[in-house]
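Participant: What follows is a predicted protein model with its sequence.
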Amino acid sequence: MKLLRVGPVGAERPCVLAPDGRVLDVSSLTADIDGAFLAGGGVERVRSALAEGRLPEAGPFERVGAPVARPGKVVCIGLNYSDHAEETGAAIPAEPVVFMKASNTVVGPDDGVLVPRGSVKTDYEVELAVVLGGTARYLSSPAEAAGVIAGYAVANDVSEREFQNERGGQWDKGKSCETFNPLGPWLVTADEVGDPQALGLRLWVNGELRQDGDTKNQIFGVHHVIWYLSQFMVLEAGDVVNTGTPAGVALGRGPQAYLREGDVVELEIEGLGRQRQRVGQA
């Protein structure tokens, strides 16, 4: 099942994408797609209403928002593809590299991305995002992680490399600039995705293919990542975990080609949909 939110910023309506492509309104079942909805049986309520034909069409809309209302936290894994670690000159990590992004970086899949003031190294990263559907606290094994995952989405982990690597070595400040986490278009429930380690992911800049990878090449798989994080923090329903990016980022290219105002970034993951952002200036 594909859940989405449509409408103006701050006034998005919760919806579901029907098998025939219609966008159906689920406002009668929930005020929003958030942690309370995901943890409280909301997905099954929508599934039942969809099967019974009880949902009205959403009507016209001009914008698709992030499929999850502002998450409690956005946790990210760095250097999680061996080819990406190699292109950046980093060693293969022995444990997942963890950093955070501010939750207000999350925007809609086609919303504009802003180059921060003073930035000369704004970069792109197509990533598989995991959305939590329950609490992950000291999980006993990676296998247990499957029970707390609501679904998956496309994320662009936009990054400012100078802020990240050359301004004190604190990754968060190169990752938390406004608009730096386009998410969506859909939250695809875990049952529909199947194996999260068998998804192709691609990214283009101005029509040029820059990234072309597959989640099978992750160093630490999705379930391992969720288990690992649960040993250090409590993950809650509605939280988002970005699981790393394959090779092809601007930082690893020669010559480096960072994002500039007017660029168009497009990205997709198999079965999870497609994003398109035009780059502007903050």
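Facilitator: Arrived safely, thanks for sending.
Participant: contacts and neighbour counts: CA atoms only from here.
Facilitator: Fine.
Participant: ranges for the helices of the stretch 151-282 of the chain?
Facilitator: 161-165, 171-175, 190-193, 222-230 (DSSP state H, counting those that start in this stretch).
Participant: scratch that, the stretch 1-150 of the chain
Facilitator: Under DSSP H, counting those that start in this stretch, the stretch 1-150 of the chain gives helices at 35-39, 42-51, 82-87.
Participant: want to throw those helices into JSON lines with distance to W227 and mean neighbour count?
Facilitator: As requested, the helices of the stretch 1-150 of the chain are arranged in JSON lines below (distance: least, C-alpha to C-alpha, whole Å; neighbours: other C-alpha atoms under 10 Å):
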{"stretch": "helix 35-39", "distance to W227": "18", "mean neighbour count": "20"}
{"stretch": "helix 42-51", "distance to W227": "23", "mean neighbour count": "15"}
{"stretch": "helix 82-87", "distance to W227": "20", "mean neighbour count": "18"}
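Participant: Minimum distance to P182: which of the ones you listed has it?
Facilitator: Closest approach to P182 among the helices of the stretch 1-150 of the chain is made by helix 35-39 (18.5 Å; C-alpha to C-alpha).
Participant: Give me the packing partners of that closest one, helices and strands only.
Facilitator: Using 3 or more C-alpha pairs under 8 Å, 6 or more residues apart in numbering; DSSP states H and E, no helix or strand is in contact with helix 35-39.
Participant: Got another one to weigh against that:
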Amino acid sequence: MKLLRYGPKGQERPGMLDAGGAIRDLSGVIADLRGEALSPEGLARLAALDPASLPKVAGQPRLGPPVAGMTNFVCIGLNYADHAAETGAAIPKEPIVFLKSLGALCGPNDDVVIPRGSTKTDWEVELAIVIGRTARYVPEAQALDHVAGYTICNDVSEREWQLERGGSWDKGKGFDTFGPLGPWLVTKDEVPDPQDLAMFCEVDGQRMQDGSTRTMIFGVAKLVSYVSQCITLHPGDVISTGTPPGVGLGKKPAPVFLRPGQTMRLGIAGLGEQVQRVVAAE
């Protein structure tokens, strides 16, 4: 299944994408894509529905983040061997974990706002894991039992604030609009191998990132298990799993960063695409 949330910001309704690509309204079935609706039992009930029996949504409404009620927006740094190499960093011995502000969360096609005074705003296409069942001290062998599915995250990053303003990555990752998520939650039954997904990011039509989850250092099961040792994960929580090479910071002979007026397009095989316009902060 492909599950989504549509409508104006703060007023999103739950929906399902049918086989023809039309949005079907789920608000008569569930209140939102949160909590119990994301559990194995909740997803099974949604999968049993006939999409044709659900109201068809007209037009092309705005898409919001595909899950609601998030408690933790977890990110993993330097989790691709080829990305670590382009930045000159050593291969991590354990996952590098940081938190993205919940205020950064936005829809997959919402504008991305460059902060005031920023000259080093960067892109990062990432596979995002959506948690469906509470995970606490989970063994790696059982980790995928706690996963509802997958989506796409653009881990937008302000590199000066991340790397040059006191050493806390969170500062450069948590600006408003720095967490586009979606377009939809693809349930894990439709993603048989999350460690074999092609991914890309373009800026103004120029391919910047062209990678695969095959080069992840720590895979999905390892990450869910690892994070659950220090952070209790709840339904609707997200772990964004790191980015392949091609970020602006790593460009040679000199870094390249985003400017107002540019457009980002990014996608992962089977999970859809995002498109964001880059604008300056007011």
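Facilitator: In hand now; what should we look at? Small disclaimer: the values here were computed from a predicted structure and weren't measured.
Participant: how about the helices of the stretch 1-150 of the first structure in JSON lines, adding distance to D123 of the first structure?
Facilitator: JSON lines is the format used below for the helices of the stretch 1-150 of the first structure (distance: least, C-alpha to C-alpha, whole Å):
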{"stretch": "helix 35-39", "distance to D123 of the first structure": "30"}
{"stretch": "helix 42-51", "distance to D123 of the first structure": "34"}
{"stretch": "helix 82-87", "distance to D123 of the first structure": "13"}
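Participant: Which among these is found nearest to R70 of the first structure?
Facilitator: Closest among those, once you apply C-alpha to C-alpha, is helix 35-39, at 9.3 Å.
Participant: gap between the spatially most distant residue from the centre of the second structure and A37 of the second structure?
Facilitator: The centre of the second structure is farthest from one residue, S53, which by C-alpha atoms, centre = their mean lies 29.8 Å away. S53 of the second structure sits 19 Å away from A37 of the second structure, taking C-alpha to C-alpha, to the nearest Å as the criterion.
Participant: same deal with I152 of the second structure?
Facilitator: Counting by C-alpha to C-alpha - I152 of the second structure and A37 of the second structure are separated by 20 Å.
Participant: ok, now N72 of the second structure?
Facilitator: Distance from N72 of the second structure to A37 of the second structure, by C-alpha to C-alpha: 18 Å.
Participant: What lines up with L187 of the first structure in the second structure?
Facilitator: Under the alignment (TM-score structural alignment), L187 of the first structure maps onto L185 of the second structure.
Participant: In contact with its match, which residues?
Facilitator: For L185 of the second structure, the contact set (C-alpha atoms under 8 Å, 6 or more residues apart in numbering) comprises M1, K2, L3, L4, P66, V67, V130, G149, Y150, T151, L271.
Participant: which one among those gets closest to V29 of the second structure?
Facilitator: Nearest to V29 of the second structure among the contacts of L185 of the second structure, with distances taken as C-alpha to C-alpha, is L3, at 13.0 Å.
Participant: Not counting sequence-adjacent ones, nearest residue to the closest one?
Facilitator: Using C-alpha to C-alpha, 6 or more residues apart in numbering and skipping the chain neighbours, the partner closest in space to L3 of the second structure is M16 (4.5 Å).
Participant: Contact partners for that neighbour?
Facilitator: If you count contacts by C-alpha under 8 Å, 6+ apart, then M16 of the second structure has M1, K2, L3, L4, I23, R24, D25, L26, P51 around it.
Participant: if we go to 7 Å?
Facilitator: Going by C-alpha atoms under 7 Å, 6 or more residues apart in numbering, M16 of the second structure touches K2, L3, L4, I23, R24, D25, L26.
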